[in-house]
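no sequence on hand, only this structure:
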């Protein structure tokens, strides 16, 4: 096997790792990097007999790689080469190469930050950007920098952009290796809009079988699609010499091996697989790839903070990896169920999980490392700040970290469980309640695929039904039932996973804790997803998110539920798994989360302040009672809110207070820097400053009517000097020559108006001025019938000219009234005629009396 391309670069790789502490190896598919590099480094002097740890993103690939390397050495797995994956390991005292997955490397680093017995960490298939891989690399770089300068780090990939990784590794050398790839022809088979992916895949697979030789590897996004395509194929006239195999993570080792290895009887094979088959696996005899172009990934909703599985289009890198599966051992063909144009529009690489997934586990790991801010670590892509903040807030609610984000003793207990912090918290809380086994079973049900299939799953979203069925199947140990709505393999995996979690938590009891406990235990795991019924199967979650059941079912009538699995797409999230919980259980087991809130608010219907005492669980109102004696200050603030909502018209404005505001606004326009603005907007913006003290003891609109607004504004907005200046420069009235006191209209602060009968102005030569002589009054000169005959701000000019035209008209209409030829020599009058002889008016003053 020394003809593999990787052997051409192994000398260079060894040289670089001898000289440098880090390196990046970019090896195309088929080069042989996964199984040859660890073996080649085993006897390097710098390793000094220490271990090689290789992180493999997928469990199946980890087992397969370990098995192949052990075979190359003529040994069994667990001797020189072993593996460790979650809940399964083959490691011995002589093991030097360990292939590990998921959080196993993180556990090793947390247990021994120095990694004293490890010489090199290899991150294989790093282009998959698994969140555990990114975290493991960040922690490994920290360990290398602070504790182990001699620790080697090697990042390997087939499609990764090498330069950013090399830069992260302090300008590590990059080694490139071509692959051993046979020619693969690509055929694009674009599908009509809204067509069935499963039917199209089955038809294309059937066509490929007829036109080409060899086995078929078909890529589908998930288990549901695999099953549907399998059913479609079984209804087609496929040769009896062809067998259909499935390949995905939840299958047993025996089933996975059956998909990977050649058929014993030599039959052709169709392998329906998820993205698990993209990398690190060679499935014998594959010459045909049929790619749906889809994959399924966990996506965190920024809106709700909940994760949900989403089917997404793959990337160009992923499509190339899948296409390459057809050319691993000989030339092949690849069918893509999309067009050339769609191919060009695909993104270059998949979005790293760290940018799109739930970061709760990562946040707990970082806290356990002794860091609260992820910026303190070196990342290829730094975790999303929003998602990280949400994760820390959840950890605080679960008591895993303190208010400063530092891990607690209880948080370390959760971390040691090796499961998601939500599940770990649930199990640990269940133990003193003697519900430990039930909690382990629920955790297993939530981590494995749903044991109900098809309509049965959507018609019954109650997790209790799954619990009851699993208990029954476990107790009966019956052979598989002929029921297409039950996934017997999933049940067996749930039972096995339950036992694994039991062992981890040292729980021995396996009794049935009873129906009522399911919701209680779920509420420990999902305190943010406790829901209150809004009718018709719709619920409001304590987080504020709305969710609903797709079909009417017993759970629809529950007053309270706990949502475990939610499809968060759409306006209302779709409930997929939940449990009912009683109100009494909420008060008993969520007591710390229930908050008493006094709601003192303005009620528009009552036109007054309403005081209620509420008991809230997040955004859920559990109960409400009248609040008899709320603090006066709170009532006053609520009353202010009412004024803001209703507007200033809620206050008792009269002619005097309206004019007072207008006068103030006139002064503000005159000297903006010295005088307050009193427009509606300005008064509402400063409402608390000038109104609060005056409304203590008031509760409603009727009480507000007692306010003397002129006094309120004057006392709270003006100084004593300003009050005096206001009287001088913005008087309320004008004393006209006839002796009348005429109000000044300030509705237009730029042009104050006095409306006065023309006859009352005889003898006044010039236009009166206010504002310290800066602003002339606009005079509306009226006829005896109070109709304007002239508008002027230049009275002198009016007397000299326009008066004589006006006089002719008025004299004709009002002959009994006095219309002198010399208005400046005449005496002003309020009567029809003057009572005395005409006398010249002396000095004229605008005067003011104070109004209250």
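Yep, that arrived. Nothing here was measured: the structure is a model prediction, and the numbers come from that model.

going by C-alpha atoms from here, please, whenever you check contacts or count neighbours.
Fine.

thought residue 325 was touching residue 282, still the case?
Yes. Shown here, residue 282 and residue 325 form a contact pair, counting by Cα atoms under 8 Å, at 7.5 Å.

looking at those two, which one has more neighbours?
residue 325 (29 against 18; other Cα atoms under 10 Å).

could you verify my assumption that that one touches residue 289?
Yes. The pair residue 325 / residue 289 is scored as a contact, 7.0 Å apart, by Cα under 8 Å.

comparison target below:
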């Protein structure tokens, strides 16, 4: 280690903190030399046991191992080795082992004591990958319960160290302030237009700065598509001697090394995804161009689907990217946003644990046997519950959430639990499909048919554009996955896909458009021109993730018989009573269902009345109560009496299941409901004591002098009765409801109001004479006595001729 790096000034502090506390959080800016110096410092200081260092990406693992071995004057495989999925270089004398983050999880799950390991280093922890968060939580618990001597180092360039140190029980924080070389940061003078095409803007920007700068240029773009677009836009425009080198995860390793290695002559322009943000020194780079975008996977627990979204980078990511320009010499970072826009960027990118599919995490927690782990950011409960529900469907968890024997097998397979379940059930024949589903789509312009991708893997001709390097990687991964697996029963492509995606079996809806209902309950659609658009059933393996109605990007055809063969235990007949909103009636069926899909339906003629009544409640909620006149009068009475139940329509509908079902015999449709008399059901809401209070405080009827009961209307500003004037003859006291006089509407024999009064004795004594004089001429056959208080009440007319 002859060349000095900024981190060298604090290596002694790191060693002292570990000796004194067994744990340390190291903050150092990009380019300080954390990755290449800290493991060697611990080795030189004589720390016992193997030193494990985690890196977030495969390329970073190889690069870090090679750099460490080079400083020791050795080849990789001596005292420095590496291990990642499907590849390793570890010799018998290995003291420093660089691994991808998932490898550590498997090591801890296999041997919680981590026997032979003395120190674990979490490099680039600021990326907050799911595996890094889980690995730290597992190692921290193992240290507390089994290995108090195990040393922990958490290293980060941009992460706020205080929360990490607090989680690690007050771990010391060591900070390296130095940077390898200064970096000048420049911004755009004006923001890019909202609809500007990113690739063209980046290419134009490069054409401006390349002639003004020297040394290699590293351009950060969100994904492979943008890299290819910028590469195409630069063709024929760059000065002689400029070599364009793409860099992204799906590239073959040789092409990745070519992007990192220095050019022999001229300049190189590296077009990279976020893979170049951390733990890599790309030779000769003096200039960074940051497009300001990052592509992240976002998981929607409601749909069970993840989608890649392109977002603004955080300030921490932008700083990390800018630091790449100062690794080997003073440099310049060009940010494709304005200084004003910079202040609006989020401070940090969201940790993967809050936005990722948590199925693998849920399986690891079940395998560990405890959820009570110290996570820097706890996993969201909703997403975790969805993940556990899927694991139950796959048979990996039992009904109590404990891991099953099948679940333990899945945890050992180096794929997503969905694909692990498929491999465990279908065997080696499913390995090509598993490799294909984990990789980027190797075909362009091939429609959604998954069978075309499988055919391309076999070398069959296709009209689509094949991405040969990606296809080669998929084939190699398929061979690795198939090792040690039995061949398994002969299954179709759709059957194998259905094993992995039991929640995404799709049944076409009625109608001309190719719209589908998924077995998990969500909707999906195909482009009408897609060759699969006419298929009745599919298994959807990839969508755009739209939570409302996802667009299907990849799917396999499956027949009903094939589905029954692989999911017979999940297909069952159900008795269904439901309210049909379109037909406005209760439908009773016996349905054969797979999840949300109805595979077959038959009439259920003898459905029990209580089930029909419960289904009708949904109709009542849709239609409203629709009380008749008598029911309206009853509700008005109840509203006047304090202390009685709330019987406004909203409150009644909220509790309709408690009081209405016993009264719904024979009611099955909107027409039936329109004829239904609600009064008895409403009276049933009140108990006996409440009815007595109601009848005392707001009686429902007034008894006339003839003995006839007339309903009292409480819907106005005063209680009211309406009757013919002759029926009140002989009434000398005004009718009352408690202390409130009734409003009495007196009618003529022709049922026309002649007087409204709240003082019957006063009316008899005053206005009655005028009414009598007017009415006698109009209705001579009806009695009009001079003194109505002494007359008998009547509803009869005089006989003709009298």
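Arrived safely. The model shown is predicted, which means the values in this text are computed figures rather than measured ones.

one step back: which residues do residue 325 and residue 289 of structure 1 both contact?
Residues touching both residue 325 of structure 1 and residue 289 by Cα atoms under 8 Å, 6 or more residues apart in numbering: residue 217.

helix, strand, or coil at residue 564 of structure 2?
helix (DSSP: H, G, I helix; E, B strand; the rest coil).

alignment lookup: it to structure 1.
Structural alignment places residue 564 of structure 2 opposite residue 587 in structure 1 (criterion: TM-score structural alignment).

and the helices in the stretch 1-150 of structure 2?
Counting by DSSP state H, counting those that start in this stretch, one finds helices in the stretch 1-150 of structure 2 at the ranges 11-21, 34-44, 58-71, 101-110, 130-145.

using CSV, lay out the ones you listed together with distance to residue 52 of structure 2.
Formatted as CSV, the helices of the stretch 1-150 of structure 2 follow (distance: least, Cα to Cα, whole Å):
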stretch, distance to residue 52 of structure 2
helix 11-21, 15
helix 34-44, 9
helix 58-71, 11
helix 101-110, 8
helix 130-145, 12
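
so which of those helices is nearest residue 514 of structure 2?
helix 130-145 (36.6 Å; Cα to Cα).

which residues touch residue 572 of structure 2?
592, 593, 594 are the contacts of residue 572 of structure 2 under Cα under 8 Å, 6+ apart.

ignore the last one, residue 368 of structure 1
Residue 368 of structure 1 sits next to 110, 406, 407, 412 when contact means Cα under 8 Å, 6+ apart.

kindly recompute the last result at 7 Å.
For residue 368 of structure 1, the contact set (Cα atoms under 7 Å, 6 or more residues apart in numbering) comprises residue 407.

try residue 275 of structure 2
Taking Cα under 7 Å, 6+ apart, we find residue 275 of structure 2 in contact with 248, 249.

go on, residue 818 of structure 1?
Residues in contact with residue 818 of structure 1 (Cα under 7 Å, 6+ apart) are 832, 833.

quick check: longest helix of structure 1.
Longest helix in structure 1, counting residues (DSSP state H): helix 488-505.

sec struct for residue 309 of structure 1, please.
Using three-state DSSP, the structure places residue 309 of structure 1 in strand.

leaving out the residues flanking it, which one is nearest to it?
The shortest distance from residue 309 of structure 1 to any non-neighbouring residue, by Cα to Cα, 6 or more residues apart in numbering, is to residue 298 (4.5 Å).

give me the residue at the spatial middle of structure 1.
With distances taken as Cα atoms, centre = their mean, structure 1 has residue 302 as the residue nearest its mean C-alpha position (1.6 Å).

part of a helix, is it?
No. Counting by three-state DSSP, residue 302 of structure 1 is not found in a helix; it is coil.

distance check, it against residue 558 of structure 1.
Note on residue 302 of structure 1: its distance to residue 558 of structure 1, by Cα to Cα, to the nearest Å, is 28 Å.
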